[in-house]
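1. Pasting the sequence and the predicted model now:
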Amino acid sequence: MGKKRLFLINGPNLNMLGKREPDTYGNKSLEDVVTLVEQVAADQGYEVTSFQSNHEGDLVDWIQRAEEGAEGIIINPAAYTHTSIALRDAISAISKPVVEIHISNVHERESFRHTSMLAPVCSGQVVGFGIDGYRLATLGMIQKIESEGRNHS
């Protein structure tokens, strides 16, 4: 049997990590984030498929692919967190668990960033731990998948 797979989905402007607002998002690149998630997942027997897009519809397509292609999704929807009914509906339409991740503490930032349209349909949310939040999200996702598997045996 092959390894279990996670999808790591990153939204708009995250391709600019390490260059864009380093005081808020740090100096690590998206490639560094992907490598971190791949290492954490591999240690737990999982593989990762990573995708980044600045386009909402492409993100919806990847969420939908998870129904057949992944055990769960770790997603940083970036600015779409606060605006995207389409992403919310896509997450609601699949049976796989989804963890929402944000590098910064969105609740400490501008008021328009305080509300996530996605959090109510996600299994969990990790915010404010910098790039290390991706490690926490990965471990949390795997714990959720593994514990649900035991509960349904």
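-> Nice, I can see it.

2. From now on I want contacts and neighbour counts done on CA atoms only, so please keep to that.
-> Fine.

3. Which elements pack onto the longest helix along the chain?
-> When the chain is parsed with DSSP state H, its longest helix is helix 132-151. Judged by 3 or more Cα pairs under 8 Å, 6 or more residues apart in numbering; DSSP states H and E, helix 132-151 is in contact with helix 30-43, strand 72-76, strand 98-102, strand 124-127.

4. Pasting the second one now:
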Amino acid sequence: MSTLTKPNHIGRKISRIRELKDMKQEALAQALGTNQQAISAIENSETIDEEKLVEVAKALGVSVEAIKNFSEENMINYFNTFADNAFSNSQGTNFGNSNACTFNPLDKLLEAFEENKKLYERLLQAEKEKNEYLENSLKGK
């Protein structure tokens, strides 16, 4: 048992969740309004008071229960469910969910081109009006 981590070591769970979220101790410290050394102390603690745990959970974007119930095995099972769903759709293909386009991408491209053309024409007309106004104001002086 000496080489295995204790299953209820809350600090290690916090550390692992933070790592899975690709967050550094400094970032968590900043979110909690403390310093990196305090986060290191929390992650080395086997227990943590409930109030601090609520703050840490909020900063990590998870629930308190998620921290308390965290285990590597649960994480592996959780991610395996995504893999199972991605490879078992109703059509029997192994390429994830089949999403059919409900529009023609070329039509959308042409619509965008036409919209840009209209905007350019409006901009050009505004520039012509501005030049005309400036010329008239110079003639008036």
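-> Okay, I see it. From a predicted model like this one, the values you see are computed outputs, not experimental measurements.

5. Any idea what the TM-score is?
-> The TM-score (TM-score structural alignment, normalised by the length of the second structure) is 0.27; 67 aligned residues with a Cα RMSD of 5.3 Å.

6. hang on, the earlier thing: check which residues of the longest helix of the first structure are buried.
-> Of all the residues in helix 132-151 of the first structure, those buried under the rule 16 or more other Cα atoms under 10 Å are 132-142, 144-145.

7. With stretch 85-93 of the first structure instead?
-> Those buried within stretch 85-93 of the first structure under the rule 16+ other Cα under 10 Å are 86-88, 90-92.

8. ditto for stretch 11-27 of the second structure
-> Under 16+ other Cα under 10 Å, the buried positions of stretch 11-27 of the second structure are 11-18, 25-27.

9. and those residues, which of them are in helices?
-> 11-18, 25-27.

10. What segments of the second structure are helices?
-> Taking DSSP H, the helices of the second structure run over residues 10-20, 25-32, 36-44, 50-60, 64-68, 72-86, 105-140.

11. so how many other residues sit close to I75 of the first structure?
-> 26 (other Cα atoms under 10 Å).

12. I figured it was touching R88, is that so?
-> No: counting by Cα atoms under 8 Å, I75 of the first structure sits too far from R88 to count as a contact (11.7 Å).

13. a markdown table please, covering the buried residues of helix 132-151 of the first structure and showing distance to E56 of the first structure.
-> Listed next are those as a markdown table, based on distance: Cα to Cα, whole Å:
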| residue | distance to E56 of the first structure |
| --- | --- |
| D132 | 25 |
| G133 | 23 |
| Y134 | 21 |
| R135 | 25 |
| L136 | 25 |
| A137 | 22 |
| T138 | 23 |
| L139 | 26 |
| G140 | 25 |
| M141 | 23 |
| I142 | 26 |
| K144 | 27 |
| I145 | 26 |
